[in-house]
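**Student:** this one's sequence-less:
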C-alpha cells in the first residue's frame, strides 16, 4: 500500500491539456468516472470539484487529484489524506473551463489563553455559515507547521485571524497587510515588523506547537510560493491569561463583526485575483 501512494504522489507537470482545455491545480472539473459497479463512482458521477494536483505515475500516465465541492471533509483532501482526495484519469474529468480563485481563512490562537483564542472563535463562527466556493475556513489553533504546509497548496489569497495587542481599546479590529513596508519599531505591531517575502537572514526557527503569524509566513515563503494577497485581521485583546478558557466580553462581541470583515475581504480578494487570472504567487 505504501508503494502505491508513493507512486500516486509523483508530481506531474504544472498543467495538462484535456479536451483542448488547460487543467492545472485550481481548475474546476466535473467528474465522469468510467466505473459503474463501484458505489463511490456512482455517488461522485456528475459532482463538481477542484483539481488539487496533477500527478504522474511511474508509467507516465496522468492522474488528477480532485476534492469535491460539497464534501464536508474537503480540507482533509487538501491535506493529501486518503478518503477525501479522489484520483481520476484525463478521460474521467470534464474541464469546466475556469479556475477557481482560492482563499484560505486561517483562525489561529490558543483557546486556553483567554482572548488569544479569538481567531479560532472567528473561524468557528464562519464555518457555521454556508460555504463560499473556493474559500476554505480552517481552525489552525497553534499548529504553526500545518499552516505553513497549507500555504503551499496553491491558494491565491490568505486571511489570518488573530489576537494582537496594539494599544487600542479591547475588541478593536485592525486589518494589516504584512507585505507593506514595516512601521518604525516603536509603532509597529507584531504583524507588521517583517514582510513574509523578506530575505531570511538567519531568522529564528518556528516552534511546531506555536503560532507566530510573521514566522509562519516567512517560513512558508522560504519553502516555496505563497499567496500573493495576504491580510491579517487582528483584534485587541483584553486578557490573555493562562487557564482562562473564554473570551472577554469586548472580544467576544467583536467576533460577528470580524466575521463580516473577513467575508468582505474575501470578496475583495477574489475580485482582485480574478482580474489577474488567479495565478500570480509570490516567492521568497
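**Tutor:** Yep, it's here. If you're wondering where the values come from, they're calculated on a predicted model, not measured in any experiment. Residues are numbered from 1 along each chain as shown.
**Student:** going forward, measure contacts between C-alpha atoms and count neighbours the same way
**Tutor:** Fine.
**Student:** helices and strands around the helix or strand where residue 217 lies, which ones?
**Tutor:** If you go by DSSP states H and E, residue 217 is part of helix 213-223. Applying 3 or more CA pairs under 8 Å, 6 or more residues apart in numbering; DSSP states H and E, we find helix 213-223 packed against helix 144-150.
**Student:** and the helix it packs on, what does it pack onto?
**Tutor:** So helix 144-150, by 3+ CA pairs under 8 Å, 6+ apart, packs with helix 213-223.
**Student:** mind listing what's buried in the helix it packs on?
**Tutor:** Buried positions in helix 213-223, judged by neighbour count with 16 or more other CA atoms under 10 Å: 213-222.
**Student:** give the helix, strand or coil label for residue 130.
**Tutor:** coil (DSSP: H, G, I helix; E, B strand; the rest coil).
**Student:** what about it, neighbour count?
**Tutor:** The local packing of residue 130 (other CA atoms under 10 Å) involves 7 other residues.
**Student:** then this one, side by side with the first:
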C-alpha cells in the first residue's frame, strides 16, 4: 500500500524570540528517526510561495506561534476549519501572509492537503534568537504530539480525534 505523503512545517520568524518556535521545533523533530514518507519544511515567514511546496502533500502538520491570549506555552490543536468557527479566539499568525491564506489559495487550486495546526502561545515576541524557557520546555511535548499524529495517519489514514 502506498504511504501518504506527510509534511511537518515549522513557521515563524526566528529573529523574534518565541515567534520562531515553529522553525526551532523542526530542529528538535529532525533528531528523530522519521518514516520515509515524512518531510520537514521550514516555512519561516514565507507567504504564498508555500502553495507550490504543499501541493503534492496528503497531510500537512503545521507548528506555529498563535496568540490565543492564554498562558505562555499553552498548546492548541486545531484544523483550519476551526478558525472560521471561532476566529475571535485566535490571531492565528503573526506573519504578513498567514498560513490560512496559503491554505485558502491551495484550496482554490485544488491542491490543499488535509491540515492540522499545533499552535503554541508565545511568551515573548521581542528581538532575539533564543526561545524563552517556557516555550523551550513545551517543545518536547509538541514533538510527542506530532509523532503521535504521524503514526495515527500511517495506521488509520486520518488525524486523531480530540485535543492534546
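**Tutor:** Ah, there it is. Remember, predicted model here, so these are calculated numbers, not experimental data.
**Student:** who does the helix or strand just after the helix holding residue 217 of structure 1 touch, helix- and strand-wise?
**Tutor:** Moving toward the C-terminus from helix 213-223 of structure 1, the next helix or strand (DSSP H and E) is strand 226-227. Here strand 226-227 of structure 1 is seen to pack against strand 281-282 when contacts are counted using 3+ CA pairs under 8 Å, 6+ apart.
**Student:** what's near enough to touch the counterpart of residue 129 of structure 1 in structure 2?
**Tutor:** In structure 2, residue 129 of structure 1 lines up with residue 32, judged by TM-score structural alignment. For residue 32 of structure 2, no contacting residues are found, by CA atoms under 8 Å, 6 or more residues apart in numbering.
**Student:** go on, residue 75 of structure 1?
**Tutor:** So residue 75 of structure 1 contacts 136, 138 (CA under 8 Å, 6+ apart).
**Student:** structure 1: strands as residue ranges?
**Tutor:** Here structure 1 has its strands, by DSSP state E, at 15-18, 21-24, 27-31, 48-56, 62-68, 86-88, 93-99, 103-108, 135-141, 157-163, 173-176, 226-227, 229-235, 281-282.
**Student:** now tabulate the ones you listed in JSON lines and tack on distance to residue 74 of structure 1.
**Tutor:** Below are the strands of structure 1 laid out as JSON lines (distance: least, CA to CA, whole Å):
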{"stretch": "strand 15-18", "distance to residue 74 of structure 1": "22"}
{"stretch": "strand 21-24", "distance to residue 74 of structure 1": "18"}
{"stretch": "strand 27-31", "distance to residue 74 of structure 1": "14"}
{"stretch": "strand 48-56", "distance to residue 74 of structure 1": "10"}
{"stretch": "strand 62-68", "distance to residue 74 of structure 1": "6"}
{"stretch": "strand 86-88", "distance to residue 74 of structure 1": "11"}
{"stretch": "strand 93-99", "distance to residue 74 of structure 1": "17"}
{"stretch": "strand 103-108", "distance to residue 74 of structure 1": "13"}
{"stretch": "strand 135-141", "distance to residue 74 of structure 1": "9"}
{"stretch": "strand 157-163", "distance to residue 74 of structure 1": "17"}
{"stretch": "strand 173-176", "distance to residue 74 of structure 1": "28"}
{"stretch": "strand 226-227", "distance to residue 74 of structure 1": "20"}
{"stretch": "strand 229-235", "distance to residue 74 of structure 1": "22"}
{"stretch": "strand 281-282", "distance to residue 74 of structure 1": "23"}
